[in-house]
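J.: Need a 3D model of the following:
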Amino acid sequence: MTANLYALFASHFPADKTACCIETHDGQYYSWGDVERASARIANLFASLDLPRGSRIAVQVEKSPEALILYLATLRAGFVYLPLNTAYRAAEIEYFIGDAEPAVFVCSPKNFGWVAQIAFKAGTRHLFTLDEITSGNQGRNSGSLLARAMHFPDTFATVDRQADDLAVILYTSGTTGRSKGAMLSHGNIASNAKVLQQYWHWQADDVLLHALPLFHIHGLLVAANGALLNGSKMIFLPRFDAAEVCRQLPRSSIFMGVPTYYVRLLADSGFDRRTCRNIRLFVSGSAPLLADTFTEFVARTGHTILERYGMSETAMLTSNPYAQERRGGTVGLPLPGVSLRLATTNENGHDTVSGPNEIGDIQVKGPNVFQGYWRMPEKTAEEFTADGYFKTGDVGKFDSAGYLAIVGRSKDLIISGGYNVYPKEIESVLDEIDGVVESAVIGIPHADFGEAVTAVIVKRPEAKLTTDGVIALMKTAIANFKVPKQVFFADELPRNTMGKVQKNLLRERYASQPDITSSAC
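T.: Okay, the predicted model is just below:
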């Protein structure tokens, strides 16, 4: 029996293929039969390209039902799906194409010009476009991928794949600034989806309100996969909008979001108990949920948000329980099949397991843990212990009941609005700005984003740098979610005796300061 992830999903599709699989916010309707036929056409197109086994299909497109169908078609055809953040710019895309060497790249029509220059120069054989389909342009200007696929049959025999075969590559940056491709197999993803289906008590009549992006593990491998495995309808929003979410919530039973979504819902006067009357489960992840948000949400809606913990390399690791107590400030209990431990290093350099309320590095093992980093065997070996546990880089502690709390990170990762931001990458761009001597990037607690990316810059005396000027330059160079929301200027950066910048002191110094104005320094 094949372990192809698409075959697993298809085995759980409703018997009535005319039932709705995806409904868009503006009333478009995609049945399960539509999804099967459309994914078959695209899979047939890919099969006709005579691609080598294991070829990567890189995708940077706007969210749409067709984008999700493209993901399914890639799995069905036996190739490797590689989603990329739509905010990435040319320098970032050039790196991903050079590293992953995709045989196919699918982009938005508006980006075709600059993407084509990069892709063809790097040797990418096939470039297609896929537009965001709306009620105003459905069937027109939808891109070359669908135009080509329309000429192929609407049936396709799903390619046989084993559980260890690679299904998806998710790029996750490292503290050195070099992005790493986390390789997830069909078995990794399937095991996690099946555990979550049971642990979160998915019901036959569940309807998922999907407001997350599709290039991220949360929106794709948790939310969308959960609905596909359960044969549940999805209401697709192109992006999060509090008013639109409030309008669609009464028609839904499950909602998943990052903490920023919940902060913005609470700020909407139309969000109340009546709006949430049919919701069975609210899930939060990808960043820490502030205690005030957790408490206020219960008071406003009567619902307790379920927090969970995962990462690109492991999918979901822990979750607050569905039917038992959900503890604010924790990410719950290890999921079934996941072995999770906290480790510390003693004076002899040996790892020892931490007891209750002791802080340690989070390490995990299980069928959900990835295969390693793409073309980085040395880095892969470095991130695993001798007995096979993956070192997450996060630091946590268990309470007396076994609930895990994330208390920090052993790396300088910043999580802003649910996205991973790595300081070194941003610092390298800041340091190239004329007049900048050096920089340090830190995360400061923020009620909306969880953490705000903040830059501290040492400039040359004659430099006429301003906050707005630096931010404007950064917006032309990197994805918007990485751009500092605050910029401070300092005479020097604090360092320890070894010369390392003491970012903990910077956090303490600037956490309580208001945003500075845009004035020359």
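
J.: From here on, just use CA atoms for contacts and neighbour counts.
T.: Noted.

J.: Distance-wise, check the residue most central in space within the chain relative to R247.
T.: Residue closest to the average C-alpha location in the chain (Cα atoms, centre = their mean): H216, at 2.7 Å. Distance, H216 to R247, using Cα to Cα, to the nearest Å: 24 Å.

J.: Could you do K424 as well?
T.: Distance from K424 to R247, by Cα to Cα: 41 Å.

J.: So between these two, which is more surrounded?
T.: Comparing K424 with R247 by other Cα atoms under 10 Å, the one with more neighbours is K424, at 21 against 14.

J.: Make sure that one is actually in contact with R178.
T.: No: using Cα atoms under 8 Å, K424 is not in contact with R178, being 9.0 Å away.

J.: remind me, longest helix of the protein?
T.: Counting by DSSP state H, the longest helix found in the chain is helix 32-48.

J.: List the buried residues for that helix?
T.: For helix 32-48, burial by neighbour count (16 or more other Cα atoms under 10 Å) applies to 32-47.

J.: Nearest to M150 among those residues?
T.: Distance to M150, by Cα to Cα, is smallest for R41 among these, at 6.6 Å.

J.: Alongside the first, I'd like the structure of this one:
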Amino acid sequence: MNEHFWTDKYPAGIAAEIDPDRYPNILAVLRESCQRFADKPAFSNLGRTLSYGELYELSGAFAAWLQEHTELEPGDRIAVQLPNLLQYPVAVFGALRAGLVVVNTNPLYTAREMEHQFNDSGAKALVCLANMAHLAEQVLPHTGIRQVIVTEVGDLLAPLKRLLVNGVVRYVKKLVPAYSLPQAVKFTEVLALGRGRPLREATPKSGEVAVLQYTGGTTGVAKGAMLTHRNLIANMLQCHELMAANLEDGRETIVTPLPLYHIYAFTFHCMAMLLSGNHNVLITNPRDLPAMVGEMARWKFSGFVGLNTLFVALCNHEGFRRLDFSALKLTISGGMALQQAAAERWEDITGCAICEGYGLTETSPVVSVNPRQHNQPGTIGIPMPSTLCKVIDEAGNDLGLGVPGELCVHGPQVMKGYWQRPEATAEVLGADGWLKTGDIALIQPDGYIRIVDRKKDMILVSGFNVYPNELEEVLASLPGVQLGAAIGVPDDKTGEAVKLFVVRKPGVELTAEQVLAHMRANLTGYKVPRQIEFRDSLPTSNVGKILRRELREQELKKHATA
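T.: A predicted model of the protein is given here:
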């Protein structure tokens, strides 16, 4: 592909290139923004707002404690397992300022999933919510984690409100199972001991890893994508360039319902919004729609970042439809395909069109997005500045415009590789820097991209990747199961849902309820199958490999005739 192909395709006012070396590391961005926007709100949650100045002070205290009270060294990994609370940005930026590598961890993980990620990353420290500390207690003896910091939901609220919120969560709602972690230190104690203490600010090089973000990539084994300081700076600059015409630095309020531990929200809210000095309203539990709508009613919000299932759920909520949308000027969709009906209804209700984008964990994550003034519904927009895209056939030949093929990406946001997995890295990332996405796409003559299909068997549930290999491995550990296969089936709420096909061992009585109980005990909620079908046999190839493709085709036919 002509390397200058995109330069004449960009709409007026959007630069085709960014300088990924503008800052030496993320900490330089943090320092600049926290000085420039010191009095501006950075994050709000549960009635408290942290300014950028306070964020810098608290993250500094966290970093100083790590340096003075632990044996952690620059480059060591620290797992951060928190929902959307004020503690999250404090811990993440504090860890980075101490020179550590952040391992974003889903707080809904089961013990089995936690153990894999902690061991694979080599994490030496963990920041977790008290609500999940009982799982940490089970897992930590089997890992290299020696330092644990435990926080409660209300720890960064005003003193009286902190006592109230933490008391309600622990004693009224009973959401904190009993646990014993004698080595754990309270988050509040960490900040108290670190406040005002000297800090040796880390100075990582741009090519050093800042974040290990776990993903299955194009295969089912969870791997850590090594995202460097330069990768994340590039993507924050790219996002800023495409949003500059819509969002003013230091003046916007953005609703943040998606989890910050997910790369989509992490880069947008913790990176891009940091650069622009804007305000993120953290929604701790987006499944509680009444509470979320109540929080949104408190703010004159100008931006919203979500995905298809959330747009649908909100549009069906009467309270949401009554909100004041007069300030809303930018809605961004990613994580999963945006359905046309959902986009149209959102625009009817809010008066703001949704701009769909596309990304991967391996690209920090944003690859392309629709600029608001040049929105093409049904596409994933144009490549980010300094980003090249092409489609190839199975032999690796460039297919050019208008022909579906595997989408490949080249740009400064492309990961360094998978953590300690050179073979897996070589499968998707060439020596020339081109990343194979595993998605089938078509590039239009005007430069806009359409996703046609996914190449692999990955299932996408509400924007989260679910991998059949993992599900089938868990299923196989259930006595009485002879064979199993997992596929994605269409679902109006989640885009796709997991369907499990099970072949029982001869003479075994096994019910769907027993299978579901086993899966729930070993998998995060979004991975648990919504449908189970027992069969006498499954379609296989001549070497005995189960053909998920045939199962999907059978289900699609059923869905089409339903």
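
J.: Need the counterpart of the residue nearest to the centre of structure 1 in structure 2.
T.: Using TM-score structural alignment, the equivalent of H216 of structure 1 in structure 2 is H262.

J.: can you check V59 of structure 1 too?
T.: Using TM-score structural alignment, the partner of V59 of structure 1 in structure 2 is V80.

J.: Next SSE downstream of the helix or strand hosting that match?
T.: Per DSSP states H and E: V80 of structure 2 is located in strand 77-81. The element immediately downstream of strand 77-81 of structure 2 (helix or strand, assigned by DSSP H and E) is helix 87-97.

J.: in the stretch 51-200 of structure 2, which spans are helices?
T.: Per DSSP state H, counting those that start in this stretch, the stretch 51-200 of structure 2 carries helices over the ranges 52-69, 87-97, 111-121, 133-139, 159-167, 187-194.

J.: Could you identify which of the ones you listed is most buried?
T.: Sort these by mean neighbour count, taking mean count of other Cα atoms under 10 Å, and helix 87-97 sits at the top with a mean of 25.

J.: with structure 1 superposed, average distance for it?
T.: Compared with structure 1 after the fit, helix 87-97 of structure 2 shows a mean deviation of 1.0 Å (mean Cα distance after the TM-score superposition for structure 1).

J.: How far off centre is that helix?
T.: Centroid separation for helix 87-97 of structure 2 versus its chain: 17 Å, with Cα atoms, centre = their mean, to the nearest Å.

J.: what's the angle from that helix to helix 187-194?
T.: Calculated by axes from the mean of the first three to the mean of the last three Cα atoms, to 10 degrees, helix 87-97 of structure 2 forms an angle of 40 degrees with helix 187-194.

J.: can you tell me how far R321 of structure 2 sits from A297 of structure 2?
T.: R321 of structure 2 is 11 Å from A297 of structure 2, by Cα to Cα.

J.: what does Q87 of structure 2 give?
T.: Q87 of structure 2 is 23 Å from A297 of structure 2, by Cα to Cα.

J.: By neighbour count, which bits of stretch 239-246 of structure 1 are buried? Give me those.
T.: So, applying 16+ other Cα under 10 Å, buried residues of stretch 239-246 of structure 1: 239-240, 242, 245-246.

J.: Kindly apply the preceding question to stretch 200-219 of structure 2 instead.
T.: 202-204, 206, 208-219.

J.: again, but for stretch 221-228 of structure 2
T.: Buried, per 16+ other Cα under 10 Å, within stretch 221-228 of structure 2: 222-228.

J.: what does it contact?
T.: Contact partners of stretch 221-228 of structure 2, identified using Cα atoms under 8 Å, 6 or more residues apart in numbering, comprise 117, 120-121, 206-217, 361-362, 364, 414-419, 421, 469-470.

J.: Same question for stretch 483-502 of structure 2.
T.: For stretch 483-502 of structure 2, using Cα under 8 Å, 6+ apart, the contacting residues are 308-309, 312-313, 336-337, 457-462, 468-469, 471-472, 475-476, 481-482, 503-504, 527-535, 538, 546, 548, 551-552, 555-556, 559.

J.: can you tell me what part of structure 1 it aligns to?
T.: Going by TM-score structural alignment: stretch 483-502 of structure 2 matches residues 438-457.

J.: on that earlier part again, what about the residue nearest to the centre of structure 1, distance to V168 of structure 1?
T.: H216 of structure 1 is 11 Å from V168 of structure 1, where distance means Cα to Cα.

J.: Can you check which residues contact both of these two?
T.: Taking Cα under 8 Å, 6+ apart as the criterion, H216 of structure 1 and V168 do not both touch any residue.

J.: quick one, what contacts the match of H216 of structure 1?
T.: Neighbouring residues of H262 of structure 2 by Cα under 8 Å, 6+ apart: 104, 106.

J.: Likewise for the one 4 residues further on?
T.: Residues counted as contacts of F266 of structure 2 (Cα under 8 Å, 6+ apart) are 259-260.

J.: Spell out the secondary structure type for it.
T.: Here F266 of structure 2 is helix, with the state taken from DSSP: H, G, I helix; E, B strand; the rest coil.
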